[in-house]
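Peer 1: using only what follows, build the 3D model:
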Amino acid sequence: MVEGLVTRESPTTDKAAVDRCGAALAGYLNDIGADVTLLPQDSAGDHLLAELGDGPNQVLLLGHFDTVWPVGQLKRMPLQRKGHRLFGPGTFDMKGGIAIGMLAARAVLEVGMTPAARVAMLWTSDEETGSATSQQAILQHGERSKAVLVLEPSGPGGAVKTSRKGCGQFELTVTGVSAHAGIEPDRGASAVHELARQIVFLESLQDVESGVTINVGRVDGGTRPNVVAEKAQAMVDVRVRTVADANRIERAFAGLTTEDPRTQLQVNGGFRPPLERNAAVRRLYEAAKQVASDLGRDLSEFSTGGGSDGN
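Peer 2: Predicted coordinates:
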């Protein structure tokens, strides 16, 4: 199954490719007896909802089958089997996790066990770009579930991830006044200079010890060295550990104002919230840890700065 999914490359932004992988995944889900519902999308690949069993309670297995790798990556990074391990684009993040969840569900059915709750699987197609089209389905099925298990890659040594940083993506666009930098510089208002001032201010919001990091990862602006820049843009990544910090940083972005009144600033973006290690997360981890102990294994926990559908 993992090989079948990995060989069907599925970069998030290629709907046709993602849907081909989704069709194969739907076939595997049908093979284990799941009732499969297609959740059609216009601007992304179609999501899949699969259900096994019935009853008032539900456990949700959540994950994604889109990847960051473009079509053609398999030619440069071919799927390889080394002993009991597979290597290739998408095996770890996270087509292997999908296969593990389906194997567990099939095993429960094949040994004749009656699950205490309905098992639902929601496999999404846009996690790598922020889950914009799958968010409502995730919230809907998450709210009706007693537990949600996100089958993303584990931490070191197989550790489960019990907390994740929130991920903010913001775009700053500054509009200034163009002018010749040598002949009439006083008539210009540089969008690049204004953007630089905004970036310096944003850096002051960073608090690494508290888990708040701000990275301006891309800057574009201007046209020629001798022209006062009329446009400038910056893409900013923000990571936070708590909802309180996410709210504080979001307010700071919303309150940005220009120092040069001749320039204008537009801010777009927002947060995928953090997964905090709250009481519910701790209870679920302790239950999983006990199951692992009964099987002779030690299950540790891990915190990560990366986001997922679990946020």
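
Peer 1: going by C-alpha atoms from here, please, whenever you check contacts or count neighbours.
Peer 2: OK.

Peer 1: now the terminal residues of stretch 50-65, how far apart.
Peer 2: Terminal residues of stretch 50-65 are spaced 14 Å apart (C-alpha to C-alpha, to the nearest Å).

Peer 1: now swap in stretch 254-273 and tell me
Peer 2: For stretch 254-273, the first and last residues are 17 Å from each other (C-alpha to C-alpha).

Peer 1: list the contacts of it.
Peer 2: 130, 165-177, 189-191, 194, 197-198, 243, 246, 250, 253, 307, 311 (C-alpha atoms under 8 Å, 6 or more residues apart in numbering).

Peer 1: next one: stretch 304-311
Peer 2: In this structure, residues lying in contact with stretch 304-311 by C-alpha under 8 Å, 6+ apart are 62-64, 127-128, 130-131, 138, 150, 152, 161, 163-167, 239, 272-275.

Peer 1: cool, and stretch 22-40?
Peer 2: Residues contacting stretch 22-40 (C-alpha under 8 Å, 6+ apart): 1, 4-5, 45-52, 65, 102, 106.

Peer 1: also stretch 117-131?
Peer 2: Residues outside stretch 117-131 that contact it (C-alpha under 8 Å, 6+ apart) are 12, 18, 44-68, 98, 105, 132-134, 138, 272, 308-309.

Peer 1: same thing but at 6 Å, please
Peer 2: 12, 45, 47-55, 57-66 (C-alpha atoms under 6 Å, 6 or more residues apart in numbering).

Peer 1: what is the helix or strand containing residue 238 packed up against?
Peer 2: Assessed by DSSP states H and E, residue 238 sits inside strand 231-240. Where contact means 3 or more C-alpha pairs under 6 Å, 6 or more residues apart in numbering; DSSP states H and E, strand 231-240 is packed against strand 166-175, helix 191-204, strand 213-221.

Peer 1: want to put them side by side, so please do this one too:
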Amino acid sequence: MTHAAQVRKYVQDHLTELLEDLRRLVHTETPSNRKDLLQIGLAEIEDYVTTRLGEPSARRQHEGGPRGDVLDLTWPGSPGVEGSVLSVCHYDTVWPEGTVEDWPLTQQGDELSGPGVLDMKAGIVQTVWMLLALRQLKIPHPALRLMLTGDEEIGSLASRRHIEAAARESQVTLIAEPSAGGDVKVQRKGTVTADIVVHGIESHAGLDPEKGASAIHEMARLIPSVLALADPDLATTVNVGLLAGGSGRNVVAGLASCQIDIRIQEPQEEDRVVGVLEALAPHDDRCRLEIMIDRNRPPMNPTEQTERLLGLVKRAGRDLGEVVGTQAVGGASDGNYIAALGLPVIDGLGGIGDGPHARHEHIQVSGLPRQVALMAGLVELLADGH
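Peer 2: Next comes the predicted model:
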């Protein structure tokens, strides 16, 4: 038996404090594209976690360039317990500055709504209270390494190498991204993105149409080839999410662009779709293409490591009288990188709620003690050598 039930009661007894912590973090706005606010926000979050947990035994901060910095903090484990557990939490959100002014953290019944509360300020707070509960209840635990990243919502380009390096040095990585209704996420799709720009030749649509080469017409010919990359049998999906071009109704368009999102479940699909995108060519040789491709995240698929960790999470759930299920989702996370390395990772340990990236984003307050207890139960089992 784990002490998960004791942890749940501890968190329930201190729920008011936890909710105040969450309010502090949600009201600290950290949009992914605002380096200045990310710097202020990271300093505020570091002050919060060190106030709750004390000064870490190790601290490293990695410059993120135009993106948010990565803050890597470690607190020691119980005497005699070896190894460390990594918790990866992103502090950036999709919400622009000023959102919290007309949408502050608000509770109605069991729902607590606010920008970034689910994705994923709750995950940061849960991680802090997990370690706090383990300490206060004197439950043996490994060292905790908390990695706070500031660019997950825009591809983790600055943080990826630091996440992968930390995962290689840790027993297990916990991803406190939103749960799937209380279930953990064992499978996520990978992401390939592409930006296509067509350069044409402008001319008057009425007087000199033959002198022009329409970038929009060329893009219209290309898009069916892009959409044909979808393969329902392999769960590969394609979305042209943004399309722009032209300068006027009576002007043969000199420029057009589109942004493409491709989701893959099978690893080999990445090479296939990238190969097709790279081979795209204009139908009208007077037009020129620019194609920018990002193999953003590999897919996350279950492994033997996943099954072992899932068994531990389910065991902690049983100690709470809960059944913890599993789900596959289309969205990606930093857990994709770790799984692709063949390293142990468990995802979806964060808040129970709905509406990430939407105006109805919220968590269930009653789910917070359960989620913290699940995390604590898993970490306790890892300390026992499971």
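
Peer 1: so after superposing, what's the score?
Peer 2: The TM-score (TM-score structural alignment, normalised by the length of structure 1) is 0.94; 309 aligned residues with a C-alpha RMSD of 1.7 Å.

Peer 1: looking at the helices and strands packed on strand 231-240 of structure 1, which is buried most?
Peer 2: strand 166-175 (a mean of 21; mean count of other C-alpha atoms under 10 Å).

Peer 1: residues in structure 2 matched by the helix or strand following that one, start to end?
Peer 2: Note on strand 166-175 of structure 1: by DSSP H and E, the next helix or strand toward the C-terminus is strand 179-180. Applying TM-score structural alignment, one finds that strand 179-180 of structure 1 aligns to the residue range 203-204 of structure 2.

Peer 1: now stretch 102-111 of structure 1
Peer 2: Going by TM-score structural alignment: stretch 102-111 of structure 1 matches residues 128-137.

Peer 1: and that stretch, how far from the chain's centre?
Peer 2: How far stretch 128-137 of structure 2 lies from its chain's middle: 24 Å, per C-alpha atoms, centre = their mean, to the nearest Å.

Peer 1: who's in contact with that stretch?
Peer 2: By C-alpha under 6 Å, 6+ apart, stretch 128-137 of structure 2 touches 7, 372, 376.

Peer 1: quick one: the helices in structure 1?
Peer 2: Using DSSP state H, the helices assigned to structure 1 run over residues 2-6, 15-31, 73-76, 96-110, 135-143, 191-204, 243-254, 279-294.

Peer 1: closest to residue 228 of structure 1 out of those helices?
Peer 2: Nearest to residue 228 of structure 1 among the helices of structure 1 is helix 191-204 (7.9 Å), distances taken as C-alpha to C-alpha.

Peer 1: read off where that closest one ends up in structure 2.
Peer 2: With TM-score structural alignment as the criterion, helix 191-204 of structure 1 aligns to 215-228.

Peer 1: map residue 263 of structure 2 onto structure 1.
Peer 2: Using TM-score structural alignment, residue 263 of structure 2 sits opposite residue 239 in structure 1.

Peer 1: looking at it, that match is touching residue 164, isn't it?
Peer 2: No - Residue 239 of structure 1 is beyond contact range of residue 164, at 9.5 Å (criterion: C-alpha atoms under 6 Å).

Peer 1: which one's more surrounded, the two?
Peer 2: residue 239 (28 against 24; other C-alpha atoms under 10 Å).

Peer 1: OK, contacts around that one?
Peer 2: By C-alpha under 6 Å, 6+ apart, the residues touching residue 239 of structure 1 are 165-167, 212-213.

Peer 1: and for residue 64 of structure 2, the neighbour number?
Peer 2: Residue 64 of structure 2: 17 surrounding residues under other C-alpha under 10 Å.

Peer 1: out of everything not next to it in sequence, what's closest to it?
Peer 2: residue 158 (5.4 Å; C-alpha to C-alpha, 6 or more residues apart in numbering).

Peer 1: show me what the one you found lines up with in structure 1.
Peer 2: Under TM-score structural alignment, residue 158 of structure 2 pairs with residue 133 in structure 1.

Peer 1: quick check: the gap between that match and residue 114 of structure 1.
Peer 2: Distance, residue 133 of structure 1 to residue 114 of structure 1, by C-alpha to C-alpha: 33 Å.

Peer 1: comparing those two, which residue is more hemmed in?
Peer 2: Using other C-alpha under 10 Å as the criterion, residue 133 of structure 1 and residue 114 rank with residue 133 on top: 20 against 11.

Peer 1: which residue of structure 2 lies farthest from its centroid?
Peer 2: residue 207 (51.7 Å; C-alpha atoms, centre = their mean).

Peer 1: how much space between that residue and residue 247 of structure 2?
Peer 2: According to C-alpha to C-alpha, residue 207 of structure 2 stands 16 Å off from residue 247 of structure 2.

Peer 1: ditto for residue 225 of structure 2
Peer 2: Look at residue 225 of structure 2 and residue 247 of structure 2: by C-alpha to C-alpha, they are 25 Å apart.

Peer 1: what do you get for residue 368 of structure 2?
Peer 2: Counting by C-alpha to C-alpha, the gap from residue 368 of structure 2 to residue 247 of structure 2 is 52 Å.
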